[in-house]
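> Fold the following for me, if possible:
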Amino acid sequence: MTSVHVWDRTRIGWHLAFGVFVLVGVVLVVADSQVSGGRRAIVLALLAVLCASYARFGARALNREPQGQVYVAAAIALTITMYALVPVMAVLLFALYPQIWSLLPTRRAVAATAVTSLSVGAVVLVQGDFTEDAVGWASFIVISLFPSILLGLWITRIIEQSHERARLVAELDTTRAELARVSHEAGVLAERERLAKDLHDTLAQGSTSVLLLLQAARKALHGDMSRCEQHLVLAEETTRENLREIRSLVAALTPAELDGASLPAALERLTSRIGRELDVAATMTTTGEHRRLAPDCEVALLRVTQEALANVRKHAEATTVSVSLDYSPDDVRLSVTDDGRGFAPSARLAGGFGLDGLRSRVRHAGGSLDIHTSPGNGVTVLVRLPAGG
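Prediction:
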């Protein structure tokens, strides 16, 4: 939005008003039989000069060009001269005063108004031979100068406030557009991070699982064929679930594990699968009354479980794995525990997002994540989400 000065909005009106007052002046001076032919000709010539000055300087000055001072000076001199020659030309003052305030800065407008009014009063005194009536009219003109200036200042202040509001509105629109741009960029970045975490927690982990299963199948190929078959079946199952995850991510749907299934059922499938993959004792327990959680909370619990089990698969060398989901009135708690190697709390697991991704996801859902571990004592991942989740 661009601010438009109030004078600019009525520019055509200013031109018409000036033309009307000039036309009225012409009619009055021509119709006044008391005006001599010589004075009439001089006044009409001065009117022509005034119109030329307005066309050359005044009209352009209304476009905010710095030519207003030239026109106002000429207009004051011409108008006072015509008034001195023919008093009916005082009608031009109705056009002159508004032009003074529209074309000059405030202080100069006050000075120009004072000069004009005092000049008119001086003409009245001189032409009236300083009689009592002339002094009275001159005094009235001088006294009326003060309310005229106050009115001009008041109107100018209103216009300045309007201009300031227009500037503030323009700044607000600019700020709003910038905020929308920043918000859009932040949303794009957040969505990229979310997709990266989803890809890590699903496709990357699933591909790792398939790779490990195929390696195990190769080892069993020339020995235990039933074991080889079992590994191949699990690899095929994992690959199919990866494909389902890809379709879900592309369609921006819920995770494939939660599509048409409850969270406990999805966690049960994950736990059962890792037990079969690693040939370890894997258990999943649910306590409390099951209830649906907000989608982002269920996704967070699912992804934490997937990541924790993936770390068990890659690092733990565990013999038992347990997953526990507890629904209580105040919160929902998830724990994933293994009896594997564990690690030092200060250590970080390799592999991209890992534990940092878990914490970020849980924090986004409004919960907290704690990891309890030490070398040789396994790992316990604890997640707590508020009941409102």
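> from here on, contacts and neighbour counts on C-alpha atoms
Will do.
> any idea how far the residue positioned nearest the centre of the chain lies from Val169?
The residue lying closest to the centre of the chain (Cα atoms, centre = their mean) is Leu179, at 2.6 Å. To Val169, Leu179 is 15 Å away according to Cα to Cα, to the nearest Å.
> Repeat that for Gly136.
The separation that Gly136 has from Val169, given Cα to Cα, amounts to 50 Å.
> And this one, please, so the two structures can be compared:
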Amino acid sequence: MAATMVAGIFFSVLLGNRLNSQFTDISRLSAEAVFARAEERATAERLTIARDLHDSLAKSIHGIRMLAESLDSSLGAENHPDAPLSHTLLEAADEASREARLVLDGLRSGGDEDIIGALVEEATRWGARTGLSVTVNRGDSDTPLPCSTEAMWQLQRILGEILANIERHAHATSVDLSIFHDDSCFRLDVRDNGIGFREDVKDLYREGHYGLAGLRERSETLNGAFSIDSPSEPTAGTRVRLRVPITSLHSASDKEKIV
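Next up is the predicted model:
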């Protein structure tokens, strides 16, 4: 009798454990299915917005840029006194066009794309447009590094702002871009050979110059650390460093898989 009771208790506990395990699996699969459906809907919405922006805003910006380029060329050829102003207008149109392209690229991205390849492509395009020499060092590995749409967007904007600052203010002729990662950290280093900052970097942060506050805020959204080194010597250049935890590059579902 006692043996029968013990056996009954044992099988009840065993059955309970199995049921709990199955309920846990069902809950996890249900959550993953809900997340997948939400991701699918979000992707469809992003593509719809991207098409609308491309057919309206992006084309308008492109038209403005073409007019600005024509005006700049015409006034420059005539040595018109307003030629510098027209060139400033062209630079602003270029910047707006670049921003629009980044927005569209971010909306079209479905996530889990190679962040290293995307940043290298961004820097290469920038170098071709500005005529500055860009050297890329991505270490010994050519393995793609998957990245969520949100993190991809933030990192592209960070690099874009760094390169824009170099173009506007550094008077540099070359830029070195280094991208490395290991199991715990993603590292982005950008160094130029320009004139550097004449002001104290802490003052620039506080006063909001060169978009530095925005760069820091974007890095903080990725739980990252952002720093700038700019020696006072002429032509010493500026070095910008970004450190981001690898887990911050993944979407919520990917983080669950990693854990």
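> hang on, the residue nearest to the centre of the first structure is in a helix, isn't it?
Yes. Assigned with DSSP: H, G, I helix; E, B strand; the rest coil, Leu179 of the first structure falls within a helix.
> Next secondary structure element downstream of the strand or helix carrying Thr88 of the second structure?
According to DSSP states H and E, Thr88 of the second structure maps onto helix 83-108. Remark: after helix 83-108 of the second structure, the chain's next helix or strand is strand 113-114, criterion DSSP H and E.
> other SSEs contacting that following strand?
Secondary-structure packing of strand 113-114 of the second structure (3 or more Cα pairs under 8 Å, 6 or more residues apart in numbering; DSSP states H and E): strand 146-147.
> What residues in the first structure pair up with the helix or strand following the strand it packs on?
For strand 146-147 of the second structure, the following helix or strand on the C-terminal side (DSSP H and E) is helix 149-165. Aligned by TM-score structural alignment, helix 149-165 of the second structure falls on residues 295-311 of the first structure.
> what does the matching stretch contact?
Outside of stretch 295-311 of the first structure, the residues that reach it under the criterion Cα atoms under 8 Å, 6 or more residues apart in numbering are 198, 201-202, 205, 209, 254-255, 263, 266-267, 270-271, 274, 334, 336, 354, 358, 361-362, 365, 381, 383, 385, 389.
> Buried by neighbour count, from these: which ones?
198, 201-202, 205, 209, 254-255, 263, 266-267, 270-271, 274, 334, 336, 354, 358, 361-362, 365, 381, 383, 385, 389 (16 or more other Cα atoms under 10 Å).
> Take those residues and keep only those in helices.
Counted as lying in helices by DSSP state H, out of these, are 198, 205, 209, 263, 266-267, 270-271, 274, 354, 358, 361-362.
> about what we covered before: quick check: the match of helix 149-165 of the second structure compared with the second structure, mean distance?
Stretch 295-311 of the first structure differs from its equivalent in the second structure by a mean of 1.6 Å after superposition (mean Cα distance after the TM-score superposition for the first structure).
> For that stretch, list every residue counted as buried.
296-311.
> just stretch 231-239 of the second structure next, same as before
Across stretch 231-239 of the second structure, burial judged by 16+ other Cα under 10 Å covers Pro231, Ala236, Gly237, Thr238, Arg239.
> Stretch 204-213 of the second structure now?
Tyr205, Tyr210, Gly211, Leu212.
> quick one on the thing from earlier: contact partners for the residue nearest to the centre of the first structure?
Leu179 of the first structure touches nothing, counting by Cα under 8 Å, 6+ apart.
> Could you check how far it is from Asp279 of the first structure?
Here the criterion is Cα to Cα. By it, Leu179 of the first structure lies 54 Å from Asp279 of the first structure.
> for Glu164 of the first structure, same thing?
Per Cα to Cα, Glu164 of the first structure is found 76 Å from Asp279 of the first structure.
> swap in Thr380 of the first structure?
Thr380 of the first structure is 20 Å from Asp279 of the first structure, where distance means Cα to Cα.
> Ok, Ala109 of the first structure next?
Distance, Ala109 of the first structure to Asp279 of the first structure, using Cα to Cα: 96 Å.
> Repeat that for Tyr97 of the first structure.
Separation of Tyr97 of the first structure from Asp279 of the first structure (Cα to Cα) stands at 99 Å.
> For the counterpart of Leu132 of the second structure in the first structure, the count of nearby residues, please.
The alignment partner of Leu132 of the second structure in the first structure, by TM-score structural alignment, is Val280. As a burial measure, Val280 of the first structure scores 15 neighbours (other Cα atoms under 10 Å).
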